[in-house]
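Chemist: This is the structure alone, sequence omitted:
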């Protein structure tokens, strides 16, 4: 009787927690979406009134203006200075989405050579890395023949008629900055460049990237993925009743509806899966999404949540190297710690993250389940920023630890920075401090982004001017590939 009562109470508490979490997350999502739509409507009204009184041509919406401005910025890149590429995390978006709202809260304005790609917000790290390559280089996104067959989706995705940085190569490299899940995306792309895994592009190498920066990055996964519903037994399947199931159902319905109005503002990124009502009909919505034989990202595990588990990160890290010619920087955020909250505690933490910060701090790996790696300890994973564990964000640790140097204050780094080493700092901030709302980030926002851009522009550069970029219509065989050394200086 006592055990039955205990189980009933736990069930009620779990249901209440799920209800609260769902309401909070959906409320925030509708707030962001509504803000974007309202901004577009207001812009259209202003343009219409302006045109009516003869002060302008009118027409268009904020999103269209954002897309046009990004195209202009990309065209201005001449290859003389490496661009900085800001890559968003889970549920994120690039420039031109959500009515021109900035995921990085306007941080891209700190430099005149910055690109903010729009990648799938829920697609797997592999698929997003492939999308990022073609966003920069141009062409039709190729997810890879083998990968596409294994996960039963189309091999090819959207086409970029002209890449945002088409002369990207070893002589005209880029700086990659990834927030949250975006950190693993840029690391996997870096490895793919080394492996040469892009058909039709000969000579790719890790030297196409000058620096890799992780901002609150999921470098070793997170325990929140298990809290939200991924089973720790295998690292990819879902519990029947959990927050991730709500996310799964919502995104399936969103893609099945396939409404142009909604797609214009936001896209979860599953266009290469057959999920639209135009393709699968009602039967596909009701019966196809969970059938592994028919595919679907949630049925096969080819989406972002399995990659954010400790299991998934270990699989990615087993493949991805830290290269001796690349500079690495990491900013690990912390808002709640096992010792009672850290120096800043829970004061001011984003409402979206408050409950999860406490849960992550108290979560323990289930007894009787095989640990995700040798040497795992629950206490290592207590400190967190409300979304990710601070332990995971400093540098790649599992299954093998990569070279790293902790930095308390920037002035403590004496002498030239060394490539092939992760320089990491722990900043007292939550996971939303550096995105969406610049005002909320306060002084910390500017300090961190100024440091990131300073590293890219001063600490990691070439010792000679790059050769002129090749003509836009030059063939792959005509591109030169001279060897130049990377150097670092303070």
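Modeler: Perfect, thanks for sending it. Model, not experiment: these values are computed from the prediction. Numbers count the residues shown, from 1 in each chain.
Chemist: For the rest of this, base every contact and every neighbour count on C-alpha atoms.
Modeler: Will do.
Chemist: next structured bit after the longest helix belonging to the chain?
Modeler: Longest helix of the chain, by residue count under DSSP state H: helix 2-52. Following the chain from helix 2-52 toward its C-terminal end, the next helix or strand by DSSP states H and E is helix 62-76.
Chemist: next one: that following helix to chain centre, how far?
Modeler: 21 Å (C-alpha atoms, centre = their mean, to the nearest Å).
Chemist: helices or strands next to the helix or strand just after it in the packing?
Modeler: Past helix 62-76, further along toward the C-terminus, the next helix or strand under DSSP H and E is strand 84-87. Using 3 or more C-alpha pairs under 8 Å, 6 or more residues apart in numbering; DSSP states H and E as the contact test, the elements touching strand 84-87 are strand 114-115, strand 174-179, helix 182-195.
Chemist: putting a second one here so we can go through both:
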């Protein structure tokens, strides 16, 4: 009997050691986890934006929950600890511009306005889904309340462009529609963006995107999307495909789209999709358009799941996510090549399975405005807005680990609790 009681007490002690305990301390929301205290006082809402091919939840599997291998759901983790967090669901295969417009409409509870100038240039409808009465945060965002933006993978392009538009607008759209211009394109709200965080952001593109886009694969993918829209509608498996403005999937309220070779050809030629934006030239064009918001804090997180071989190539480690093995091998062998006018050195071969190390750190246009967060902190420097701070590369972790499978430094919770403290610190 004593042995049973001893075992039970041991189990209780272990559970207590690793459990999360929340309590108030001087008006702050202090959470104790794994023997460490974290200040999780909610300052500003967090908006999470998925990458290419992302979704919200498919059954019980959330994008921000690491699929079936999840340690937890990021959004649930935040909200259960008093941190206001929301997962936006934008077009999984749409361009960064279109996704930024969709994000704005979701936050403000309005109709998606892709902009007159942009829509004419890319030969699609100006308006998309109607989110009237359904704002993401419950109440319509007034562009005055500060928000934290978090983008994973292609979500990095999306939140960077969104922040730039909110702050500085777009001259072409203002010239095209004057007073009828969406508030998103008018700018003037730079103080509403508190921080921009990217996880494995594809800031400078990926050779994988060039491989896909510059071949018949891109046409095949767009044709497949149109086929899905004509056969199943806008909801296919885990995805909601808001591509009705292009004619590829049904418009809101319609059941099916029309399968059309001319529509497919138009969409391919328009180059208004994630495939083009993720190429090295597409990302370079976006970087030239996107402005860093002077009053916002910028942080980038990168990881590496490869090892260097004796042949000067990089190969995936054994624990690399299986879906990323082939792509990791391809990227790992690019050193010495030139793609879209950019010479691929060793930093482009090292990768997380999808994104090269050189691309995940910061946009190339911000090279002179970027610095190591670790070095800045160790030097006692004040963290400044408008500067790109890149975090220490997380070795042994792949592209999808940020979405819930992460185990760094000791757990999923540790990473995100530390993230909140980091963003709230300035």
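Modeler: Good, I have the coordinates. In this text, all values refer to a predicted model and were calculated from it rather than measured experimentally.
Chemist: that older thread, quick check: angle from the longest helix of structure 1 to helix 62-76?
Modeler: Computed with axes from the mean of the first three to the mean of the last three C-alpha atoms, to 10 degrees, the direction of helix 2-52 of structure 1 lies at 80 degrees from that of helix 62-76.
Chemist: list the helices and strands helix 2-52 of structure 1 packs on?
Modeler: Using 3+ C-alpha pairs under 8 Å, 6+ apart as the contact definition, the elements that helix 2-52 of structure 1 packs against are helix 62-76, helix 243-257.
Chemist: that older thread, among the helices and strands packed on strand 84-87 of structure 1, single out whichever gets nearest to residue 440 of structure 1.
Modeler: When those are ranked by proximity to residue 440 of structure 1, the top entry is strand 174-179, at 17.1 Å, counting by C-alpha to C-alpha.
Chemist: Which residue numbers in structure 2 does that closest one align to?
Modeler: With the alignment judged by TM-score structural alignment, the segment of structure 2 matched to strand 174-179 of structure 1 spans residues 147-152.
Chemist: Against structure 1, what's the mean shift for the matching stretch, could you check?
Modeler: Averaged over the aligned pairs, stretch 147-152 of structure 2 sits 0.3 Å from structure 1 after superposition, using mean C-alpha distance after the TM-score superposition for structure 1.
Chemist: can you give me the strands in the stretch 151-300 of structure 2?
Modeler: Using DSSP state E, counting those that start in this stretch, the strands found in the stretch 151-300 of structure 2 span residues 193-199, 235-236, 239-240, 297-301.
Chemist: average offset between the third one and structure 1?
Modeler: Following superposition, strand 239-240 of structure 2 is found to deviate from structure 1 by 1.9 Å on average (mean C-alpha distance after the TM-score superposition for structure 1).
Chemist: Give me the residues contacting that strand.
Modeler: Strand 239-240 of structure 2 is contacted from outside by 53, 54, 55, 91, 92, 234, using C-alpha atoms under 8 Å, 6 or more residues apart in numbering.
Chemist: Throw the residues you listed into JSON lines and include distance to residue 247 of structure 2, secondary structure and neighbour count, thanks.
Modeler: Compiled in JSON lines, the contacts of strand 239-240 of structure 2 are given as follows (distance: C-alpha to C-alpha, whole Å; DSSP: H, G, I helix; E, B strand; the rest coil; neighbours: other C-alpha atoms under 10 Å):
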{"residue": "53", "distance to residue 247 of structure 2": "19", "secondary structure": "coil", "neighbour count": "17"}
{"residue": "54", "distance to residue 247 of structure 2": "21", "secondary structure": "coil", "neighbour count": "23"}
{"residue": "55", "distance to residue 247 of structure 2": "21", "secondary structure": "coil", "neighbour count": "24"}
{"residue": "91", "distance to residue 247 of structure 2": "14", "secondary structure": "coil", "neighbour count": "26"}
{"residue": "92", "distance to residue 247 of structure 2": "16", "secondary structure": "coil", "neighbour count": "22"}
{"residue": "234", "distance to residue 247 of structure 2": "11", "secondary structure": "coil", "neighbour count": "27"}
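Chemist: Any chance of a markdown table for the residues you listed, columns distance to residue 146 of structure 2?
Modeler: Putting these into a markdown table (distance: C-alpha to C-alpha, whole Å) gives the following:
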| residue | distance to residue 146 of structure 2 |
| --- | --- |
| 53 | 28 |
| 54 | 25 |
| 55 | 25 |
| 91 | 24 |
| 92 | 26 |
| 234 | 32 |
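Chemist: ranking the helices and strands packed on strand 84-87 of structure 1 by burial, who's on top?
Modeler: Neighbour counts (mean count of other C-alpha atoms under 10 Å) averaged over each of those peak at strand 174-179, with a mean of 26.
Chemist: could you give the angle of that one to strand 209-215?
Modeler: Counting by the same axes, to 10 degrees, strand 174-179 of structure 1 lies at 10 degrees to strand 209-215.
Chemist: same for strand 174-179 of structure 1, what does it pack against?
Modeler: In terms of contacts (3+ C-alpha pairs under 8 Å, 6+ apart), strand 174-179 of structure 1 is packed against strand 84-87, helix 182-195, strand 209-215.
Chemist: So which of those is nearest residue 136 of structure 1?
Modeler: Smallest distance to residue 136 of structure 1 across these (C-alpha to C-alpha): 9.2 Å, for strand 84-87.
Chemist: Which one of the helices and strands packed on strand 84-87 of structure 1 lies nearest to residue 265 of structure 1?
Modeler: strand 114-115 (18.8 Å).
Chemist: Which stretch of structure 2 is that closest one matched to in the alignment?
Modeler: The aligned range for strand 114-115 of structure 1 is 85-86, by TM-score structural alignment.
Chemist: That'll do, ta.
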